[in-house]
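In: Mind looking at a prediction? Sequence and model below.
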Amino acid sequence: MALRQASRVPSKSPSLDAAELLDLTDPAVVADPYPHLAALRAVAPMAWHSGMGTWLATGHAEAGAVLRDRRLGRVFAARTPQDDWDTFNWLHADSILDSEPPKHTRLRRLVAGAFGRGHVQRLAPRIEELAAGLLADLPDGDFDVLADYAEPLPVLVIAELLGVPEADRHHLRPWSQAIVRMYEVDRTPEVEADARRAAAEFAAYVEQLATDRAARPGEDLLSDLVQARDGSDRLSAHELVATAVLLLNAGHEASVNGFGNGLHSWLTAPDRPAVDVTDPSARARLVEEFLRHDSPLHLFERTAKEPATVAGVELQPGAKVAALLGAANRDPAVFADPDRFDPTRDPNPHLAFGAGIHFCIGAPLARLELEVSLRTLLARYPALEVVEAVRRPTFVLRGFERLVVAAVSRPA
């Protein structure tokens, strides 16, 4: 749907410019955004940001309204020049994440049908096996729990899910990281060049793999996606590749950052609450608090497709509005003592996986992966402490570059 380009100034003058309170490129905000987000939420849970040309929703109710309102959509703006950005553009335009009904409805139905054939459930023992294999190579002393464990594990899991041969798996994370750096607010020409190259290489690889699966189907998700049909309908070649790339990009980023952020929050909590991770219910609550307390994704943008009043704000077609998920997940109107890490929190209606029609289709896999990897790690290292923590200098995808931990005690 073609939309009129929104003005940099809203049709109704706002009483507050969020740019006065929140600069998402400020290193202090990137390092610890929560006090800044809380200050903005306290005075305007839905505020206009002149620097970004976007309305920002920092309240839980307001962010939820932005995510669920069908008058707002994901409107992908193709990058130019087209010849340079061709593959990058269609990888997004033909994905579930950047599509709207009726295309989104069709894609999600086809992908969910392939996803629902037991692929996630059958992966549980394999995730545990892969996690144990990574742990077997870890030292008895300090180690980087991200580089040595949390980062390689989801790549291995998604590779297993899609049927990527072991010899090719080392390409996946560099390709993915290069593409997702484009989602930050402070991109450089080097970042853009890396993203174009990675998109072209990643798409070409998946196209070849899909061609092989069409000729020789396996028991993997990619084989099911190649054959996915709903009556006479099926995924196009571009839609198939875009789906596979999205599963890896979104899947591993959420898992790595959710694990690292949550583990750091738990291990550095002032009261360091104990959790019996052998208890499935306690473990599930712990994972939900991992996702809420320091969310892996902080910004999800939508565009008004028609005139709409959302969370009390009048929007014209083309107007941009972003749900700040990390801010919503610490809204004191919904979460008691929101800055405290509480692994017993129940209910825990966080928005880390989004809401509405764009709720993360891989959420069940991410939750399973976090639960199994956490239980497996703590079975070997029952007590850990943080030795060094280095944040990534990014706001949208929040995580650590390094998270070095030490085992305080370990079974014989």
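Out: All right, it came through fine.

In: From here on, just use CA atoms for contacts and neighbour counts.
Out: OK.

In: Give me the neighbour count for Pro174.
Out: 12 (other CA atoms under 10 Å).

In: What strand or helix carries it?
Out: Assigned by DSSP states H and E, Pro174 belongs to helix 172-180.

In: got it, and Leu368?
Out: helix 363-380.

In: tell me what the helix or strand just after that helix is packed against?
Out: Later in the chain than helix 363-380, the nearest helix or strand by DSSP H and E is strand 383-391. When contacts are defined as 3 or more CA pairs under 8 Å, 6 or more residues apart in numbering; DSSP states H and E, strand 383-391 packs onto helix 237-267, strand 400-409.

In: circling back: packing partners of the helix or strand that the helix holding Pro174 is followed by?
Out: Going down the chain from helix 172-180, the next helix or strand is helix 189-215, by DSSP H and E. The contact analysis (3+ CA pairs under 8 Å, 6+ apart) places helix 189-215 against helix 82-93, helix 172-180, helix 221-227, helix 237-267.

In: List the buried residues of the first one.
Out: What it means is helix 82-93. Neighbour-count burial for helix 82-93 flags Trp85, Asp86, Thr87, Phe88, Asn89, Trp90, Leu91, His92, Ala93 (criterion: 16 or more other CA atoms under 10 Å).

In: Tell me how far the last one lies from Phe259.
Out: The reference is to Ala93. 29 Å (CA to CA, to the nearest Å).

In: Also the fifth one?
Out: Counting by CA to CA, the gap from Asn89 to Phe259 is 30 Å.

In: what does the third one give?
Out: Distance, Thr87 to Phe259, using CA to CA: 31 Å.

In: now do the first one
Out: Distance of Trp85 to Phe259, given as CA to CA: 32 Å.

In: want to compare, so here's the second one:
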Amino acid sequence: MKIAVLGGGVAGVSTAWYLAQSGHEVTVIERREAVADETSFGNAGMLSFGYTSPWAAPGVPFKAMKWMMQDMAPILVSKSSINPRTASWLFRMLGQCTEQAYQVNKQRMLRISEYSRTCLAELTQQLPLDFDHRNRGTIELFRDQQKMDSIGADLASLRACGVEHEVIDHAGCVRHEPALANVPDKFVGGLRFPQDGTGDCNKFTKALARHAADAGVGFRLNTTIEALEKDGDRISAVHTSHGPVQADAFVVALGSYTPMLLNPLGLRLPIYPIKGYSLTLPILDADRAPQSTVMDEAFKVAVTRFDDRIRVGGTAEIADFDLSLKEKRRKPTEFVVNDLFPGAGDLENASFWCGLRPMTPDSVPVIGETPLRNLYLNTGHGTLGWTMSQGSARLVTDVINGRTPEISTDGLSIQRYLS
């Protein structure tokens, strides 16, 4: 089949790779000059297969009210973003903040993440991919003993899903992340996910795109996607800035911009663009830098090690499609990396970035078929697009090929929002 993949981020390029490997003629359409130059460019770098949780959780509404009063809150609301669409999404997200919904959503997310871990391991065995990859685990670091003592429900979910994890004390944190010995009074313990990893998503996607091109995938760059043309119960073409592109099937992997393309078709998908920020610091002292990823539970900021750089990701801003880079949002990331790893990176020469995370109200991505028989989705991964990329791409490829996927697709398609 001829298949058009709409979007050249990690989700789109990975989908194109697997589709090409299964014998299809694939074209990726991307508006930028290169792949992975938007949301996949500067994310936190975490491959958090085990550290996977929904945003919507019991207690979040109360926490959100407290965060509004804090200078370095992990979630911020821009006044300019308050509109009916934002309010509707927030209302739906808050509706998922029950214990029952949290457990259902977490298990759906873990299902994809764990599968993605297996898929990435297979891919890196198959292809030479240079992306600063490390498999040294993630530590969710707790500054407060009371908070650490309250993780029982999460531990139960991890056990139910078979996710390898360990609760570690203060000494255990230092054993796995020796640089934390420099700040012994900053934390009490942690939850470690030994199967988690790190890697530069931008470098990975560009490397995979080169292999995909060698395998016959076509890339139409600098090409804006304008609309999908519907013919009965199928899509006949995608209209672009360089004319229509016809195909037998279409995969939409446009992240936060997916609803704009689907709305005219009557497919209402509640994906909201949550703005995230990151810092990338050249390493000054490797002995003071993290070995893998440390997630500061209190500030929801991740400090991740690449080969010669530190990536710090954090702050979620509800700001609609505003991509202005606000210097004041730099404060939480600077504070955490300097507080936990002082002297490790060069803050004066750090690069500051922001991008849009495509969030669903339940934090579960939307993958698979739609009511239109040749239109498929791979979108809505929120903060976990890098983590879930390979499993999601393999899953949607199996669906397109009419094969039974290796994991259950229950609760993953757009159908949960249409019923």
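Out: Thanks, I have it. Source: prediction; values computed, not measured.

In: Quick TM-score on the pair, please.
Out: With the length set by TM-score structural alignment, normalised by the length of structure 1, the two chains reach a TM-score of 0.29; 180 aligned residues with a CA RMSD of 6.3 Å.

In: Tell me the buried residues in the helix holding Leu368 of structure 1?
Out: With the criterion 16+ other CA under 10 Å, helix 363-380 of structure 1 contains buried residues 363, 365-378, 380.

In: any idea which of the buried residues of helix 82-93 of structure 1 is closest to Tyr34 of structure 1?
Out: In terms of CA to CA, no member of the buried residues of helix 82-93 of structure 1 lies closer to Tyr34 of structure 1 than His92, at 29.8 Å.

In: And for Pro280 of structure 1, the neighbour number?
Out: So Pro280 of structure 1, with other CA under 10 Å, has 12 neighbours.

In: follow-up on the earlier one: taking helix 82-93 as reference, get the angle to the helix holding Pro174 of structure 1.
Out: Interaxial angle of helix 172-180 of structure 1 relative to helix 82-93 (axes from the mean of the first three to the mean of the last three CA atoms, to 10 degrees): 110 degrees.

In: Name the residues of helix 172-180 of structure 1 that come out as buried.
Out: Neighbour-count burial for helix 172-180 of structure 1 [16+ other CA under 10 Å]: Leu172, Arg173, Trp175, Ser176, Gln177, Ala178, Ile179, Val180.

In: isn't the third one right up against Phe202?
Out: Yes: the pair Trp175 of structure 1 and Phe202 passes the contact test of CA atoms under 8 Å, sitting 6.4 Å apart.

In: From the contact counts, what lies against the longest helix belonging to structure 2?
Out: Using DSSP state H to define each element, structure 2 has its longest helix at helix 99-126. Secondary structure elements in contact with helix 99-126 of structure 2, counted by 3+ CA pairs under 8 Å, 6+ apart, are helix 152-160, helix 385-401.

In: Using CSV, lay out those helices together with distance to Thr315 of structure 2 and mean neighbour count.
Out: What follows is those, written out as CSV (distance: least, CA to CA, whole Å; neighbours: other CA atoms under 10 Å):
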stretch, distance to Thr315 of structure 2, mean neighbour count
helix 152-160, 22, 13
helix 385-401, 17, 25
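
In: With Gly276 of structure 2 as the reference, name the closest of those helices.
Out: helix 385-401 (13.0 Å).

In: That closest one vs helix 99-126, what angle?
Out: Going by the same axes, to 10 degrees, helix 385-401 of structure 2 makes 80 degrees with helix 99-126.

In: in whichever helix or strand comes after helix 385-401 of structure 2, what's buried?
Out: For helix 385-401 of structure 2, the following helix or strand on the C-terminal side (DSSP H and E) is helix 415-418. Using 16+ other CA under 10 Å as the test for burial, helix 415-418 of structure 2 gives Gln415.

In: Against which helices or strands is helix 415-418 of structure 2 packed?
Out: Going by 3+ CA pairs under 8 Å, 6+ apart, helix 415-418 of structure 2 lies up against no helix or strand.

In: for the helices and strands packed on helix 189-215 of structure 1, which one sits closest to Arg41 of structure 1?
Out: Per CA to CA, nearest to Arg41 of structure 1 of those: helix 237-267, 22.0 Å.

In: now the angle from that closest one to strand 400-409?
Out: Using the same axes, to 10 degrees: helix 237-267 of structure 1 against strand 400-409 is 50 degrees.

In: Now distance to Arg109 of structure 1 too, for the helices and strands packed on helix 189-215 of structure 1, in TSV please.
Out: Conversion of these to TSV gives the following (distance: least, CA to CA, whole Å):
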stretch	distance to Arg109 of structure 1
helix 82-93	17
helix 172-180	25
helix 221-227	11
helix 237-267	12
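
In: Which of those helices sits closest to Ala31 of structure 1?
Out: helix 237-267 (12.3 Å).

In: The closest one versus strand 383-391: what angle between them?
Out: Using the same axes, to 10 degrees: helix 237-267 of structure 1 against strand 383-391 is 120 degrees.
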